[in-house]
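Peer 1: here is a sequence with its predicted model. Questions after.
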Amino acid sequence: MPQLASHIDSVPPSGIRRIFEMALALDDVVMLAVGEPDVDVAPEILRAGSDAWLADETDYGPNGGLPALREALVRKLARDNGVVVDTEQVWVTCGGMQALYLAMSLTLGPGDEVLIPDPGYSTFAMNAAMISAVSVPYPLRRDNAFLPDFDELTRLITPRTRMIIINSPSNPLGSVFPEETLRALVEFARQHDLWIVSDEVYEAFSYDSPHVSVASLDADDRVFSVFSLSKTYALTGARVGYLVTPPGLSTIMRTAQEAMISCVNTPAQLAALVAVGGDQQHVRTAGLHYRQNLDAATALLRERGIEYLQPSGAFYLWVDVGYATGGDVAGWAERFLLEKRVAVAPGSAFGRGGEGWIRICVAAGLDDLLEGIRRLPEPARRQPDAQTPEPGGISVRLARPDEHDEIARQRLEAYRLDFTIGDDYAVQILDVPRHAAIGEVWVAVDDATGRILGSVTTPRPGELLTPLGRPGEFDFRLLAVDPASRGRRVGSILTDFVIDLARERGAERVVMNSGTEMTTAHGLYERRGFSRMPDRENPPGIEPSRAYGLELQERRATTD
């Protein structure tokens, strides 16, 4: 089989989807992880789509969308957003996600940099990688009210910076940027000659003040605006969104649409026409439902003493669970799902700034929402420093032969949670006696119970374990944590042990390969200063992988 394009391996998988798909394989899960509206679609919208299918309205349509729908969107933009455009600036897309991808692919080339919010919607970084651009996170921090720091933004600018993405109301934060912040961002983009992509998918749900569209503040045609009917009208599966462009791009837009999708299906567009042009009472009713859920959920969080960001838009709650996660919220979220049967989105899926936080979707039945919050751990478990808890109670030692079967079981279960394992690789994972014969198999053990919590394999002194390693380096593989022990920092403890062992044995660098889907592990390694080694990735005959290396003399302080 030929190799895939080299940049595809750099596209990060969705940490939200991972939790979602794990949850689908379980029974009786309280689903609070995915932004799926729980309200019914208005009957007239359903009838419009149904009638179109029954009337065989299934021919190709114009690249830009049905003229009547584009005209209705032009009227809506002028009325609700203060954005005056003509129909040749409004392009109907396959959901807001295609609109976002279209805007980024038109303006960014290989190596170009795009400033993305952190925490921010995971698809921002995924799209950048898909087109070989470079995403540069700009932090939204609690100590700055989750607003951009313009001094920090300025420091992030390089000659390759081409775009900034703004998302208000925010997914995942549920926050809304004040108008003065939006004006300052537009001015910042003007000063540095940047394109702006404004993600306004949650425009209908701004609770404390009217929604402000960034394009209404733009004086020099640098804004692409992304909208969607998915959240506003509960039409997530219909896949209808639209992109509003600066003027003068109609020729290239037709070409791009033809190359990507040709057109959006006609029945969905006819349903969208009724949605946009009809009575909006069902949208207001949905907004009231989400607001009531937010009020009830935040009241319960306050009662339990759990901290959160006060929501002002969208239908999400950004909740601080750092007191319980031990610096690995992704691993904790998986364990929480397996043990408590509640699916939440780990904050780290939205960027490094999300570590210690979770996103809860309140577009759910109120009873389910409150039950999910009740199952959160008690904040009394908060440690003096939740981000750097002491690893006491866990020791690392060489494995005994009578422990090989348990190590094999844990490896297989842990790896199956992260990616699909082929039969050949499963055989390799299970062959612990061979690994102990050619290298050293170490186990992390609970000091109180003696139970094995995880394991890792390293080379014998003076040797290398895999073809990845080179003279002067220390390679390791098969780091696995028992799924029942996730959230106890076992992976962090084993990784730190490997680094210390490598230093003790005089190595200059620690190296390893990791499967492309093992994003939790990637985050752990990157927080310890490991960096990608693309020149050593995907050797012939090997499954797609990411190679990481850590220069020991340059190791940064950990934050786990």
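Peer 2: Received it, and whenever you're ready, just let me know what you need.
Peer 1: contacts and neighbour counts: CA atoms only from here.
Peer 2: Noted.
Peer 1: how about Ile116: what's its closest non-neighbour residue?
Peer 2: Pro137 (4.8 Å; CA to CA, 6 or more residues apart in numbering).
Peer 1: packing partners of the host helix or strand of the one you found?
Peer 2: Using DSSP states H and E, Pro137 maps to strand 134-139. Strand 134-139 is packed against strand 113-118, helix 122-130, helix 150-156, with contacts defined by 3 or more CA pairs under 8 Å, 6 or more residues apart in numbering; DSSP states H and E.
Peer 1: hey, which of these is tucked in deepest?
Peer 2: strand 113-118 (a mean of 25; mean count of other CA atoms under 10 Å).
Peer 1: which other helices and strands does that one contact?
Peer 2: helix 122-130, strand 134-139, strand 161-167.
Peer 1: Ala436 is nearest to which of those?
Peer 2: Smallest distance to Ala436 across the helices and strands packed on strand 113-118 (CA to CA): 38.6 Å, for helix 122-130.
Peer 1: which residues touch that closest one?
Peer 2: 7-8, 10-14, 97, 101, 104, 114, 116, 134-135, 349-351 (CA atoms under 8 Å, 6 or more residues apart in numbering).
Peer 1: gap between it and the chain center?
Peer 2: Mean C-alpha position of helix 122-130 versus that of the full chain (CA atoms, centre = their mean, to the nearest Å) differs by 9 Å.
Peer 1: cool, stretch 324-339 as well?
Peer 2: Distance of stretch 324-339 from the chain centroid (CA atoms, centre = their mean) equals 16 Å.
Peer 1: how close does Phe227 sit to Gln98?
Peer 2: Distance of Phe227 to Gln98, computed by CA to CA, to the nearest Å: 10 Å.
Peer 1: between the two, what contacts are shared?
Peer 2: Here Phe227 and Gln98 have Gly241 as joint contacts, going by CA under 8 Å, 6+ apart.
Peer 1: which helices and strands sit right next to the helix or strand encompassing Glu303?
Peer 2: Element membership of Glu303, judged by DSSP H and E, is helix 281-304. Identification of packing neighbours for helix 281-304 by 3+ CA pairs under 8 Å, 6+ apart yields helix 366-374.
Peer 1: second one coming, line it up with the first:
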Amino acid sequence: MRFAERVFALQGESAFDVLSKVQRMERDGRDVVSFAIGEPDFDTPEHIKAAGIRAIEENHTHYTPSAGILPFREAIARYVERTRGIDVSPDEVVVTPGAKPILFCGILCCVNPGDEVLTPSPGFPTYESVIRYAGGVPVPLPFVEEKNFSFDTETFRRLVTPKTRMVLLNFPHNPTGGVASREDLEAVAAIAREKDLWVLSDEIYREMAYEGDVPSIASLPGMKERTIILDGFSKTYAMTGWRLGFAVLPRELAAHVTKLVTNSVSCTAAFVQMAGIAALEGPQDAVRSMVAEYRARRDLLCDALATFPGVVCQKPRGAFYAYANVTEACRRLGVSDSRAFQEKLLEEAGVAVLSRNCFGSRNVGEDQEYVRFCYATSRERIAEGLRRIREFLEK
């Protein structure tokens, strides 16, 4: 069989390989505590579900404009104005079925073959995959423990070359929960303006912040005109299965992205967009409750991990992930790296985590071992997982 060469640039997600193994073990009768997959364990709030059901009953089941229905784009514009402090017009908003299409469309519209894109490392593996699919060259930007899992601005400046076309940022950060300071973002903004770079700012976890507001680079002077804000409803509103995302981006680029949407998926389901309006403009109590619960789970998990032999774990400032340094634990257990640690922990203790290799290529000189914990699971299961990990480490 013959395939186009570009398909081989795409990668899967190692997280789903771990999920498959967990499910196989559970079918065989094993009880597994999973900290692996990054999906809220809450249900979609009732008023959002009701709005979606009502929209179906009112026959909002037909094609919509590819960029999204106007009332929804207006609601998104108001939301982004409130949360980022920037003026947004509805024709600067494009709605997509999930947030991943924004990655594809934004990169396909802005990155030519051979162009370099600075991308978080460790980071969401789809970043590297899509950049390569578009013919671009991913350049890892280390997010380091010493900077509370942000990046070193001098390292950033050294990585920018005449071939750099885009900088991809993600705060709060998956997998570490790190948040950039305004000073870090100002350093990126200064270079972006000087070198005429695009910035794709993945802000999907923005509402899950524990230590104050999360600044958006689009709010800095001269940056809205060169920034693609990526956001969506999967995490904030526990709507992963609804597939609903959006971009805020310059008007001319929005027109090009809309053409890609037209030529790929046509549009996003009308009744889902109606539910999105209810999410943004209805009561936010459920969001606040979810974030408060995530904070309590974070504290439970990280406070315990900090006492475990061979483990160092900073408290994340956002998202629902903790990124634990297990370098010494690997040495004590006699395993080669975090992947071997992940496999041994799953097989022997029945606890699933994701190792460093699940989040892109290692940085040059990177010599520490990490695993990611997703604490989107109940406190009872977190406590049970912690009990098993302690026993595993102390045996």
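Peer 2: Cool, got the structure. This is a predicted model, so every value here is computed, not measured.
Peer 1: TM-score for this pair?
Peer 2: Comparison of the two superposed chains (TM-score structural alignment, normalised by the length of the second structure) gives a TM-score of 0.91, and 381 aligned residues with a CA RMSD of 2.0 Å.
Peer 1: hmm, back to that, for Ile261 of the first structure, find the nearest of the helices and strands packed on strand 113-118 of the first structure.
Peer 2: Of all those, helix 122-130 sits nearest to Ile261 of the first structure, with 16.5 Å by CA to CA.
Peer 1: mean distance, that closest one to its aligned residues in the second structure?
Peer 2: Superposed on the second structure, helix 122-130 of the first structure shows a mean distance of 1.1 Å to its aligned residues (mean CA distance after the TM-score superposition for the first structure).
Peer 1: tell me what angle that helix forms with strand 134-139.
Peer 2: Here the directions of helix 122-130 of the first structure and strand 134-139 differ by 150 degrees (axes from the mean of the first three to the mean of the last three CA atoms, to 10 degrees).
Peer 1: thinking again about what came up before, can you redo the helices and strands packed on strand 134-139 of the first structure as JSON lines with distance to Arg222 of the first structure?
Peer 2: Compiled in JSON lines, those are given as follows (distance: least, CA to CA, whole Å):
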{"stretch": "strand 113-118", "distance to Arg222 of the first structure": "14"}
{"stretch": "helix 122-130", "distance to Arg222 of the first structure": "18"}
{"stretch": "helix 150-156", "distance to Arg222 of the first structure": "18"}
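Peer 1: of all the ones you listed, which one comes closest to Ser395 of the first structure?
Peer 2: strand 113-118 (34.9 Å).
Peer 1: measure the mean distance from that closest one to the second structure post-superposition.
Peer 2: Its aligned residues in the second structure lie a mean 0.7 Å from strand 113-118 of the first structure after superposition (mean CA distance after the TM-score superposition for the first structure).
Peer 1: state the span of the second structure onto which that strand is aligned.
Peer 2: On the second structure, the counterpart of strand 113-118 of the first structure by TM-score structural alignment is residues 116-121.
Peer 1: off-centre distance for that stretch?
Peer 2: Mean-position distance between stretch 116-121 of the second structure and its chain equals 14 Å (CA atoms, centre = their mean).
Peer 1: then stretch 493-501 of the first structure?
Peer 2: For stretch 493-501 of the first structure, the distance to the chain centre is 28 Å (CA atoms, centre = their mean).
Peer 1: can you pull up the most central residue in the second structure?
Peer 2: When CA atoms, centre = their mean is applied to the second structure, the residue found nearest the centroid is Asn174 (5.0 Å).
Peer 1: how much space between that one and Thr126 of the second structure?
Peer 2: Between Asn174 of the second structure and Thr126 of the second structure the distance is 12 Å, computed by CA to CA.
Peer 1: quick check: Ser355 of the second structure touching Arg339?
Peer 2: Yes. Using CA atoms under 8 Å, Ser355 of the second structure is in contact with Arg339, at 5.1 Å.
Peer 1: if you skip the residues just before and after it, what's nearest to the counterpart of Ala33 of the first structure in the second structure?
Peer 2: Counting by TM-score structural alignment, Ala33 of the first structure lines up with Ala36 in the second structure. Spatial nearest neighbour of Ala36 of the second structure, chain neighbours left out: Val353 (4.7 Å); criterion: CA to CA, 6+ apart.
Peer 1: now the strands for the second structure?
Peer 2: 33-34, 93-96, 116-121, 137-144, 150-151, 164-170, 198-202, 227-232, 245-248, 321-325, 351-352, 354-355, 370-374 (DSSP state E).
Peer 1: can you put those strands in JSON lines and add distance to Leu333 of the second structure?
Peer 2: Putting these into JSON lines (distance: least, CA to CA, whole Å) gives the following:
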{"stretch": "strand 33-34", "distance to Leu333 of the second structure": "20"}
{"stretch": "strand 93-96", "distance to Leu333 of the second structure": "46"}
{"stretch": "strand 116-121", "distance to Leu333 of the second structure": "26"}
{"stretch": "strand 137-144", "distance to Leu333 of the second structure": "24"}
{"stretch": "strand 150-151", "distance to Leu333 of the second structure": "29"}
{"stretch": "strand 164-170", "distance to Leu333 of the second structure": "33"}
{"stretch": "strand 198-202", "distance to Leu333 of the second structure": "36"}
{"stretch": "strand 227-232", "distance to Leu333 of the second structure": "40"}
{"stretch": "strand 245-248", "distance to Leu333 of the second structure": "42"}
{"stretch": "strand 321-325", "distance to Leu333 of the second structure": "14"}
{"stretch": "strand 351-352", "distance to Leu333 of the second structure": "16"}
{"stretch": "strand 354-355", "distance to Leu333 of the second structure": "15"}
{"stretch": "strand 370-374", "distance to Leu333 of the second structure": "14"}
